[in-house]
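Engineer: Provide a 3D model corresponding to the input given below.
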Amino acid sequence: MRAVTTGYDISYPQCGQTFPGGGAFRVVGVNGGIVFAANRCLGPGEGPSQLAWAGRDAQLYANTGNPGPALSRHWPLGQASPRACPASRASADTADCAYDYGWNAAADSYATAVRAYVALGWAVAGARRTPVANRWWLDVETANSWRSNPELNVAALRGAVAYLRSVGAASIGLYSTPRMWRAITGGTRAFDTNLTWVAGATGSTSARSMCVSTGFTGGRVTMVQYVAGGFDVDRTC
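Structural biologist: Next up is the predicted model:
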């Protein structure tokens, strides 16, 4: 029987605001709402450091997306690894290119986290890895840019998971709701062995009920999010 604990998560919308106190664990977003954009309050910056609030052993989460070659200046045109992506924008709307995009986006998010650790004095200058093997979550929401083809979106998520695995993340999970997951991935079960963090509970009772249901990935629900006292609360399952 797993012990049930509750913690909190914050990100860029809470910059300069009061952070919640207590909690058995803390989760902090490294992005500013979209991929390739940093949370300006992750390390010392425009307000109190959210990573300092979360602690050295923080759980971290990163935004995801898959805008395609026509909409992104970060599209991996001509990239040869980890997958080969054509140099021509007209030919680069492929699963391999989407995989590279997801890989690169996760790499950028990870580098943002490393810089915050360095700025707080928790990692040495020039470090390329976080000083601890954090648990990472990938935020999969319809508010970000996605293709209409779920297979391409799944490829981007596969790339992100693969990158975080390559740098030794302690574990890698997905954050979403069943509705958004179906809209973005077609309801794929390709990630049913990954951790699952479900959003959308209306309170602690609702969260408890959602804990015993099957997660949107097809696997076990790991954690459920709800709002209480103006803060995002996370209940483990």
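Engineer: going forward, measure contacts between C-alpha atoms and count neighbours the same way
Structural biologist: OK.
Engineer: which stretch of helix or strand covers the residue most central in space within the chain?
Structural biologist: In the chain, the residue lying closest to the centroid (Cα atoms, centre = their mean) is Leu138, at 2.4 Å. With elements taken from DSSP states H and E, the one containing Leu138 is strand 135-139.
Engineer: Let's see this one next, to set against the first:
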Amino acid sequence: MNHYAARAARVSAGPVLILIIAILGMLMAPPAGAAPSAGEGTEQSLGNDVAWPQCNKALPSAPAFGIVGVNNGLANTTNPCLAEELRWAKAITVNPTGQPNVALYVNTANPGLAGSWWPSSNDYPEGHTVTNPYGTCKAKDVGAACSYMYGYAKAYDDAYIRGISSPGDYLWWLDVESGNSWSATDKNANRAVLEGMTDFFHSIQADVGIYSTGYQWGQIVGTVSSAGNLYTLPSWLAGARTASGAKANCANAPLTAGGKVSLTQFVSKGFDYDYSCI
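Structural biologist: Next comes the predicted model:
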């Protein structure tokens, strides 16, 4: 997940001033793992998301809720620390927000024929024919029909082959970022991938949301029709640089006109923090 962290500016100073600043920093620093605050009560609304970059590292302490990445950075991979990070999230007992204690997020993409696997029919898994709103997927077709099947298949894999027990019990966030592979010319096909994933997760009675920034969503997906299954999905907005900025971003427009902003994200002290807007 791209966290859009700001890079700190370097300031030149003499040795004495550096020593004074270092001492003050130690005296004023919050305890390890303390949640940043954007005002009265804000820290109580903060959760954390973790994934493969946090493998074999200390995880945030006492979050209000946890969101765990299922993949290893690509849509066709598994986070090697998934089981450990799920245990961390499932240990959460105090959650004053409207978020579930534990949610999941998955990488999304539309690699087309450049991918290591691309569908050639409406069958997935083998022997199960999927009802495809875009028609029949055929070999070497990179249009909406096969894109929908690619999304459906990746969601099926996320639910059933990556070690998730009771996948229908979770809220699944679709991570939509320009860092993954997408068609540069066919937003309809990109949209179909996400629709295929959403239809699969809905078929197992799971909830679905969308993670992105407004800019990236516009570049990859564009406008969503009110008739589509993405239209009313909740948004998780990245891009804030501080806790107060994340709190303010709750008032931003959602990624789809029929949805609402449920979460916002910022980075602090090496951790991803998520502010609950509900």
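Engineer: Can you calculate the TM-score here?
Structural biologist: TM-score for the superposed chains, counting by TM-score structural alignment, normalised by the length of structure 1: 0.84, backed by 212 aligned residues with a Cα RMSD of 1.8 Å.
Engineer: quick one on the thing from earlier: would you tell me what the next helix or strand after the strand holding Leu138 of structure 1 is?
Structural biologist: Next helix or strand after strand 135-139 of structure 1 toward the C-terminus (DSSP H and E): helix 150-166.
Engineer: packing partners for the strand holding Leu138 of structure 1?
Structural biologist: strand 59-63, strand 171-176 (3 or more Cα pairs under 8 Å, 6 or more residues apart in numbering; DSSP states H and E).
Engineer: Mean distance of it to its aligned residues in structure 2, please.
Structural biologist: In the superposition against structure 2, strand 135-139 of structure 1 averages 0.6 Å from its aligned positions (mean Cα distance after the TM-score superposition for structure 1).
Engineer: so where is that strand in structure 2?
Structural biologist: Taking TM-score structural alignment as the measure, structure 2 aligns residues 171-175 with strand 135-139 of structure 1.
Engineer: buried stuff in the matching stretch?
Structural biologist: The neighbour-count check on stretch 171-175 of structure 2 (16 or more other Cα atoms under 10 Å) flags Leu171, Trp172, Trp173, Leu174, Asp175 as buried.
Engineer: Asn107 of structure 2: which of these is nearest?
Structural biologist: Distance to Asn107 of structure 2 across the buried residues of stretch 171-175 of structure 2 (Cα to Cα) is lowest for Asp175, with 5.1 Å.
Engineer: Would you mind measuring from that closest one to Ala257 of structure 2?
Structural biologist: 18 Å (Cα to Cα, to the nearest Å).
Engineer: what's the closest non-adjacent residue to the residue mapped onto Leu77 of structure 1 from structure 2?
Structural biologist: Using TM-score structural alignment, the equivalent of Leu77 of structure 1 in structure 2 is Ser120. Of all residues not flanking Ser120 of structure 2 in the chain, Ala139 sits nearest, at 4.1 Å (Cα to Cα, 6 or more residues apart in numbering).
Engineer: so the one you found touches Trp117, yeah?
Structural biologist: No: taking contacts as Cα atoms under 8 Å, Ala139 of structure 2 lies outside contact range of Trp117: 11.5 Å.
Engineer: quick one, what contacts Thr42 of structure 2?
Structural biologist: Thr42 of structure 2 makes contact with Tyr275 under the criterion Cα atoms under 8 Å, 6 or more residues apart in numbering.
Engineer: Aligned counterpart of Ala159 of structure 2 in structure 1, please.
Structural biologist: With TM-score structural alignment as the criterion, Ala159 of structure 2 lines up with Tyr110 in structure 1.
Engineer: Please apply the same query to Met149 of structure 2.
Structural biologist: Match for Met149 of structure 2 (TM-score structural alignment): Asp100.
Engineer: biggest helix in structure 1 by residues?
Structural biologist: In structure 1, taking DSSP state H as the definition, the longest helix is helix 95-119.
Engineer: and that one with helix 150-166, angle?
Structural biologist: For helix 95-119 of structure 1 against helix 150-166, the angle by axes from the mean of the first three to the mean of the last three Cα atoms, to 10 degrees is 40 degrees.
Engineer: In helix 95-119 of structure 1, which residues are buried?
Structural biologist: Neighbour-count burial for helix 95-119 of structure 1, counted by 16+ other Cα under 10 Å, picks out 95-119.
Engineer: What is it packed up against?
Structural biologist: Judged by 3+ Cα pairs under 8 Å, 6+ apart, the packing partners of helix 95-119 of structure 1 are helix 150-166.
Engineer: So which bits of the helix it packs on are buried?
Structural biologist: Those would be 150-164, for helix 150-166 of structure 1 by 16+ other Cα under 10 Å.
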